[in-house]
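[1] Next one to model:
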Amino acid sequence: MTRMRQALMQAWNGQGGWGEALAFALLPVSWLFAGLVAMRRALYQHGFYKTQTLPVPVLVVGNVMVGGVGKTPITMALVKHLTEQGWRVGVLSRGYGRRTTGIQAVTPTSLAPDVGDEPLLIARSCQVPVFVSARRVDAGHALLAQHPEVQVLVCDDGLQHWQLARDLELCVFDERGVGNGHLLPAGPLRENWPRKAMPQATSGNAVPCWVLKTSGNVGPHEFAVQRRLADVAVQADGTQRPLSSWSHTPVQALAGIAKPEVFFAMLRDKGLTLTRSQALPDHADLQQLHIDASQGDVLCTEKDAVKLWAHHPHAWAVPLQTTLPAALLSAIAQHLAASPHAKLSSPHGHQTA
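    Next up, the predicted model:
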C-alpha cells in the first residue's frame, strides 16, 4: 500500500493526517458520484428501471461502506437460525472474484475460483442451496426453479442491487461507522447515509433497513452482533483440535480477509504465539501460496480454508462464531410472518400460482 493510499484510508476513517487534504480535493468527484447514485436510485423508484419481485421473502445483508465489514458471517448465522426455526432457506450472492460468468449453483464440492470463496463457505457451512450471479434476480429464479421447497431467500451483499426487490435490509457496520461521512472517492461510503428507503414492490411501503454493528456503540434501533473465535480448529477431513493445545507450541497464521490483523489479534487473545502472520488481500488466490512447514502448524480463517484445503488439507481453519441478538431474531420472525409473500409460502415451499 502506497503512502498516499494509506493516508487516504486514514482520512476515510476520520483519523486525520495529511490525507485529509487529498480527500478534500476529491470532494467534487464524490459529489458527481453521489449524483449518479441518486439518479440511478430514482430511475428504479419511479419505474424507469424495473425492480423484480421473487415469489418468496427476500432478506438482504449488505453494507454502505467499501471493504469488508463482516457481512458473510452474519449471513451464515442468520441462515442457520432460520433453518433451525424450520424455514427452508436459499442464499443468493454475486460470487465476487470467481472466474466464471452467468448463473452458477454452488455445492460443497464446488471450487472457489468457479463460484467465489464466500458462497462456497456458505454452501459448506450452512448446507442450503446457494446460487451466484451478477444479476441476483436471475440467481433467485434459478434457485427456486431447482429448489421449489425454498421459503425464504437471504442475499449476501446486494444492498445497492436495486433490481432485486426485498422485504428487509440488514446494513452492517464495523468499528469505522460511516468514516468521514463522504462518498467515494473522498470517503468510504457507497451511498449517502442514512439511506433513503426503497418502496416495497408489492405494497409500496418503505423497505425497513435495520442497522447491525459488529463493534462500537449501539444506538437506539440498532443491534449489536457478538463475534468470537471458536475454541477448536478443524482440518479438511473434519479432524478437530482445541486451540488451547497450541498454547505452548508456536504456530503460523494467514488470512486473506478485509482485516487480517483482527484475526491475528484474536488468535493471540486465545493465548497463541504466532511465529509468522501472513496478511493476504481479501479474496486472494491461494493456489500458488507457499507454506513453510518449519514455521509450525498453519491456522487460517474459514474463508481461506475453502481455497487452501485443495492444496494444503492439513491447514487448520478456526471458525468465527457470530451471535445475533435475540431482539433482532424476534423482529425478523415477526417481519417474515407479516411479509406480503407470507401467503405464498407454506411448509412445503413457495407456490407459483
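
[2] CA atoms for contacts and neighbours, from now on please.
    Fine.

[3] Thought Asp174 was touching Gly216, still the case?
    Yes: when contacts are counted by CA atoms under 8 Å, Gly216 is listed as touching Asp174 (7.4 Å).

[4] between the two, who's got more neighbours?
    Asp174 (18 against 12; other CA atoms under 10 Å).

[5] so what's Val232 up against?
    Gln240, Arg241, Pro242, Leu243, Val318, Pro319 (CA atoms under 8 Å, 6 or more residues apart in numbering).

[6] Out of the residues you listed, who's the most crowded?
    Among the contacts of Val232, Val318 has the most neighbours (other CA under 10 Å), with 25 neighbours.

[7] can you tell me which residues contact that one?
    Contacts of Val318 (CA under 8 Å, 6+ apart): Leu229, Ala230, Val232, Ala233, Val234, Leu299, Cys300, Thr301, Glu302.

[8] Name the SS class of the fourth one, please.
    When classified by DSSP: H, G, I helix; E, B strand; the rest coil, Ala233 comes out as strand.

[9] quick one: it and Leu243 touch, right?
    Yes: using CA under 8 Å, Ala233 is in contact with Leu243, at 6.3 Å.

[10] run this one through as well so I can compare:
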Amino acid sequence: MSSLASTLQRAWLRRGPLACALWPVSCLMGMVVALRRLASARGWLHADKLPVPVLVVGNRIVGGAGKTPVTIAILQHLQARGLTPGVLSRGYGVTIDPAQPRLLDRDSVSTWSARDTGDEPWLIFRRTGVPVMVGPKRAVDGRALLRAHPDIDILVCDDGLQHLALQRDIEVVVFDERGAGNGWLLPAGPLREPLDTAAGPGVTAPPLVLYNAARPSTPLPGHVGVRELGDVRALADWWAGTQTTPAPSPQATPGAWALAGIAHPDRFFDALRAQGWQLQTCPLPDHHGFATLPWPAEVRDLIVTEKDAVKLDPQRLALERPNTRVWVSVLDFRPEPAFWTALDAAIDAVVCAAQPPRRPNTVQP
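    Got it, this is the predicted structure:
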C-alpha cells in the first residue's frame, strides 16, 4: 500500500502515462463532485446549522498539506483573542458509532488513547488543551461538544472541507509546495475537488487560502506561512507538557535515528539535517499504528514527530526499548501577519452578523 501511495504521489505531479490512463475516472469524479455541490447550493442536500460560528480548516488535495499544524496555530490565535474554541475531528483510521462520538478533554484524557481517537485529535489536544469531539457526524458531534462544554463560542473543524452536511461560516484552505499537482481530480491527480470550488454551505465570503510554503503554489490569491522545528523534548516531558530533561544537541548526539509516520517523512528528516543532525532515518506510512516498535533495540537516541509521539506511550517504551532515549521534535507553523488580519476580519464579520440588531431608542422626550 505504501508503494502504491508513493507511485501515485509521483504520478500526480505531472500528466504522465499513469495519470493520463486514470483521467477518464477523474471525469466521473468531477461529475460526482459537481452534483454534490449543486445539491448543496440548491438546498437539496440538508446542511445543519450550529448555534456558534464554525471555522473549517481543510485541503483541496490529498496527501498531507500541513492542515493540522495550521489548525493548532489557529486555535492558539483564537485563545489569544480571548475566544473559547472547541474542535471537531473525524479521527482518521478509527471506527466510531455516529451516535456515540468520543470526547477528548482534561476529564477524559485517561479514557482514550490515540488508537481510539486517531493521532491528529490527540496531537491537537496535547498542544492546545482545547476539547476535541471525534466522530463521523460533525453536526451531531458539535452539539454534543457544546453540551459538554457550553462555554465554547467557536468550533473549528480539523478537515471537513468536503463535509457539506454542516454549515460553516469561515473556510481556510491549505496548500503546500505541491499546489494542485497536475491539476486533475482523483485518481489521475491529487485534487479532491476543482481548485476554484466555491465555498461550502453557509459561507458568504471566499475561502481564505493559506500556503504552507515559502511562496504561493497555485494561482489562487492567499497568504504564506513558515513551518519550522522548534524545541526537542524528552518524550515523557512532551506527554506531561513540561521540559525538565535537558535537550540534546546535534553535535553531542552522534548516531541518532529519526522516525516519521507522516505523509512526507523526508520533510521532517531534511528539517532535522538543516539543524545539524547526522541521522539514520526510519520512514513509515502516514498514521502508522506502532503495533510493534519499528526501530532496532540498540538505538540509543531516536527523534520522532509529534504526530508519532502521541502513539508512543513512555511506559510502554520503558519496557520494550529501555535503552532508547526518545525525543520529540516540536513543529510550529507561523502564517504571515496579513493572514491573521484577514482571519480576524472574517471572525468579526461573523460575530457581528450573529448579534441581534439593536432596537431603536423609542423613549419620548
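
[11] circling back: mapped onto structure 2, which of the contacts of Val318 of structure 1 hold?
    Retained in structure 2: Leu229, Ala230, Val232, Ala233, Leu299, Cys300, Thr301, Glu302, out of the contacts of Val318 of structure 1 (criterion both residues aligned by TM-score structural alignment, their matches' CA atoms under 8 Å).

[12] Show me what the fourth one lines up with in structure 2.
    Alignment note (TM-score structural alignment): Ala233 of structure 1 maps to Arg233 of structure 2.

[13] Same question for the last one.
    Aligned by TM-score structural alignment, Glu302 of structure 1 pairs with Glu306 of structure 2.

[14] same question, Pro250 of structure 1
    Using TM-score structural alignment, the equivalent of Pro250 of structure 1 in structure 2 is Gly255.

[15] if I pick that match, what's in contact with it?
    The contact partners of Gly255 of structure 2, taken as CA under 8 Å, 6+ apart, are Gln278, Leu279, Gln280, Arg300, Asp301.

[16] The last one is in contact with Pro250, isn't it?
    No: shown here, Asp301 of structure 2 and Pro250 do not form a contact pair, counting by CA under 8 Å, at 10.9 Å.

[17] Weed out the non-buried ones from the contacts of Val318 of structure 1.
    Neighbour-count burial (16 or more other CA atoms under 10 Å) applied to the contacts of Val318 of structure 1 gives Leu229, Val232, Ala233, Val234, Leu299, Cys300, Thr301, Glu302.

[18] nearest to Met198 of structure 1, of these?
    Glu302 (33.9 Å; CA to CA).

[19] From Val58 of structure 1, how far off is that closest one?
    According to CA to CA, to the nearest Å, Glu302 of structure 1 and Val58 of structure 1 sit 26 Å apart.

[20] What of Ala333 of structure 1?
    Remark: distance between Ala333 of structure 1 and Val58 of structure 1 (CA to CA) = 13 Å.

[21] So between those two, which is more surrounded?
    Val58 (26 against 14).

[22] what's the counterpart of the more buried one in structure 2?
    So, by TM-score structural alignment, Val58 of structure 1 is matched to Val54.

[23] pretty sure that match contacts Ile152?
    No: using CA under 8 Å, Val54 of structure 2 is not in contact with Ile152, being 11.2 Å away.

[24] what's around Lys264 of structure 1, how many residues?
    Just to correct that, residue 264 of structure 1 is Phe rather than Lys. 25.

[25] Is the residue sitting nearest the centre point of structure 2 within a helix or a strand, and which one?
    For structure 2, the residue sitting closest to the mean C-alpha position, by CA atoms, centre = their mean, is Thr68 at 2.2 Å. In the assignment (DSSP states H and E), Thr68 of structure 2 maps to helix 67-80.
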